[in-house]
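Student: Structure, please.
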Amino acid sequence: MTRYKIAELSIEMKYASQTLLKQAESYRKDGNDPVDMTIQIAEQRLKRVKEAHTHLSLNDCEYILTGFDFYRLLLDFNGFGLHSSAVALNNKAVLFSAPCGTGKSTHARLWQQQFGTDKALILNDDKPALRLIENTFYVYGTPWSGKSDLNLNQKVPLQAIVFLEQAKENHIRQLNSKEALKLLIYQSLRTDSDPDKMIKLLTLHDHLLNKIPIYQMGCTVSTDAVMLVYHTVNK
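Tutor: Take a look at the predicted model:
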């Protein structure tokens, strides 16, 4: 077992995935701290997933499954994963969430073009972790960042969540709780078959709705879209 520190949790993992070995290197931390979670994918489970998804390699399957287990166990520590790209600027994190192919990663990179790669940091390009700690939501980078290797082992307070959709003109509005909850549930990494875990997820969603502004934005691929979000969340 190799020891890691991810989202301020001590994690032991055993795996053979070269992708995860590379992605998790900056999270590796030796020590004798109590272990918060252990992740190891059984060989039979790995083979079943590979048989069901023949286009994936065993390396890919193990990388995906270890991430799935991490986000499932994260619910026991007041945290969950949101399918999004997390950008940190001035020690505040904004999450851009959207269905695959809509442009969340493109929008995150536009922030780097606008503000500079030294100031606009991509914490995680696909699956950042969120945790509620002492009444504050924080965003963490994790090794599981989808097809991208863009992730940083950092912790930043959450400022806002923006759900993106493509549009010919830029426009943004803050969602009410009902609208926001529907999108949060759809984009959260969850285990529908585990009622206890779903209750924990919905409880976190409830806290999030009371603390963090959530927006929906129709946007073009432009720096104008970046500045519209920036001025809106910092108004």
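
Student: drop to CA atoms for contacts and neighbour counts, all remaining ones
Tutor: OK.

Student: List the contacts of residue 91.
Tutor: Neighbour list for residue 91: 156, 157 [criterion: Cα atoms under 8 Å, 6 or more residues apart in numbering].

Student: what's the answer for residue 80, then?
Tutor: Counting by Cα under 8 Å, 6+ apart, residue 80 makes contact with 71, 72, 74, 129, 130, 131, 188, 189, 201.

Student: one more to put side by side:
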Amino acid sequence: MKQAKGYILKDICGVPYILPYGQNIADRKRGVRLNESGEFLWNSLASPISRETLLSNFASHYQARPQMLPDLENDLDQFLQTLSALGMIDFCEEHEYLIGGIRLCLLGHPDCIPEEFLPFTQSAPAHDTVLKLTIELLPAADSVYHPVNTQNNHLLLENAELTIHQVTNGFLFHFPTMTHLKHGFLSLDGTHAKLFYELPYEALLREELFHAIRFLYLYLAEKNDIYAIHSASILYKGKAWLFSGPSGTGKSTHTNLWKTLYQTPVLNGDLNLLAFENGTPVIHGLPWCGTSGISDIHTYPLGGILLLRQDKTDFIEDLSMDEKALLLMQRLISPIWNEQQLDCCLRFSEKLMRKCYVARLHCTKEDSAARTMKHAIDEQLNN
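Tutor: Reported below is the predicted structural model:
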């Protein structure tokens, strides 16, 4: 929770008041007179904070003894109830998720939080890389995130669904086709972000937020040498094996063939997160999985990547080193907004293809395609 917009603390003859302004005046919102503790609590609500943290800070401020805590807690709850009834605080919750070694900290109204993140709810060490994302209601008079005429503004990419500008301190996002989600900001180091939305709270809002958070997450992941590849994955003999190719080439078909013929679990139906741990390539679980609805929260060693190409017969094509690196890079969906990111993706692809099996699978949609691939994988495992 935090202070609602359109209210400000003012001193009137030595007495603190919370007063409305702007639209809140037009809406006939009330002000409220505060005492010293109320002033402390209101100032503490300037940034998003949980009730538990606010209570702890309140107790520390007054150096409260343990026997005083019940009364202090009661005073806090009464104060928050008063502010809530007057519309002076926005309720937001803090949710933490651990995805691929990156701690995603979301601050927002509980009705904004996508449920797809729930399986990734777990504590993470404080030293882990953290992306702090605040999800805020768009102000009625929004003039902050229209960067076309701002100085030091550079257009990175623009299409029907997304526009990204780089400014001095980060990146500005605009989502022209989304119903609720309008603008966003991401710091240059990738650790702080904001997304701005319009009401009402509904499933479509959470869907749009879930989609947009992926852009922010993958930027920070890339800065930590973690990359996402468009692919479906299965677990076979303790390792993850990826099917990658353009949409419509049969990723889902082949994962289903393996599941039917060899009872292999499907890890993710659309997207996999690649990294190195102690020099060994691994995949991390991701909540994003396209329309497949299939995802996994665990980390597995990577066995190999099969690049799919539809054909009339089933066979494995060996690729040259440069073909492997280029084709892998082209399947990555990590940001390539500038030349530096292109270099990072290419270097990672070159490193990856030297550490795992990469080949092209020419394939039909028949059982024979799975048998051909299984034979090639078994040969690799036996070597």
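
Student: Please state their TM-score.
Tutor: Superposed pair, TM-score by TM-score structural alignment, normalised by the length of the first structure: 0.87. Supporting alignment: 231 aligned residues with a Cα RMSD of 2.7 Å.

Student: that older thread, next step: the contacts of residue 80 of the first structure restricted to helices.
Tutor: Cross-referencing the contacts of residue 80 of the first structure against helices under DSSP state H gives 71, 72, 74, 201.

Student: Need the counterpart of the first one in the second structure.
Tutor: Meaning residue 71 of the first structure. In the second structure, the residue matched to residue 71 of the first structure (TM-score structural alignment) is residue 218.

Student: Could you dump the contacts of residue 80 of the first structure into CSV and include distance to residue 122 of the first structure and neighbour count?
Tutor: Shown next, in CSV, are the contacts of residue 80 of the first structure (distance: Cα to Cα, whole Å; neighbours: other Cα atoms under 10 Å):
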residue, distance to residue 122 of the first structure, neighbour count
71, 19, 23
72, 23, 20
74, 21, 22
129, 13, 27
130, 15, 26
131, 18, 24
188, 19, 18
189, 19, 19
201, 24, 24
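
Student: For residue 180 of the first structure, state which of these is nearest.
Tutor: For the contacts of residue 80 of the first structure, the residue nearest residue 180 of the first structure by Cα to Cα is residue 188; the value is 11.9 Å.

Student: which residue lines up with the closest one in the second structure?
Tutor: In the second structure, residue 188 of the first structure lands on residue 332 (TM-score structural alignment).

Student: I'd guessed that match sits against residue 231; true?
Tutor: No. Between residue 332 of the second structure and residue 231 there is no contact under Cα atoms under 8 Å: 9.1 Å.

Student: picking up where we left off before, against residue 103 of the second structure, how distant is the match of residue 188 of the first structure?
Tutor: Distance from residue 332 of the second structure to residue 103 of the second structure, counting by Cα to Cα, to the nearest Å: 22 Å.

Student: do the same with residue 368 of the second structure
Tutor: 42 Å.

Student: neighbour-wise, which of the two wins?
Tutor: residue 103 (25 against 15; other Cα atoms under 10 Å).

Student: wait, what's in contact with the residue in the first structure that that one lines up against?
Tutor: By TM-score structural alignment, residue 103 of the second structure lines up with residue 10 in the first structure. Listed by Cα under 8 Å, 6+ apart, the contact partners of residue 10 of the first structure are 3, 4, 33, 34, 35, 36, 37.

Student: Could you find the counterpart of residue 250 of the second structure in the first structure?
Tutor: Under TM-score structural alignment, residue 250 of the second structure pairs with residue 103 in the first structure.

Student: and its match, how many neighbours?
Tutor: 20.

Student: how much space between it and residue 44 of the first structure?
Tutor: Taken as Cα to Cα, the span from residue 103 of the first structure to residue 44 of the first structure is 36 Å.

Student: Okay, helices next: where are they in the first structure?
Tutor: 18-23, 43-52, 58-74, 104-115, 177-187, 195-211, 223-233.
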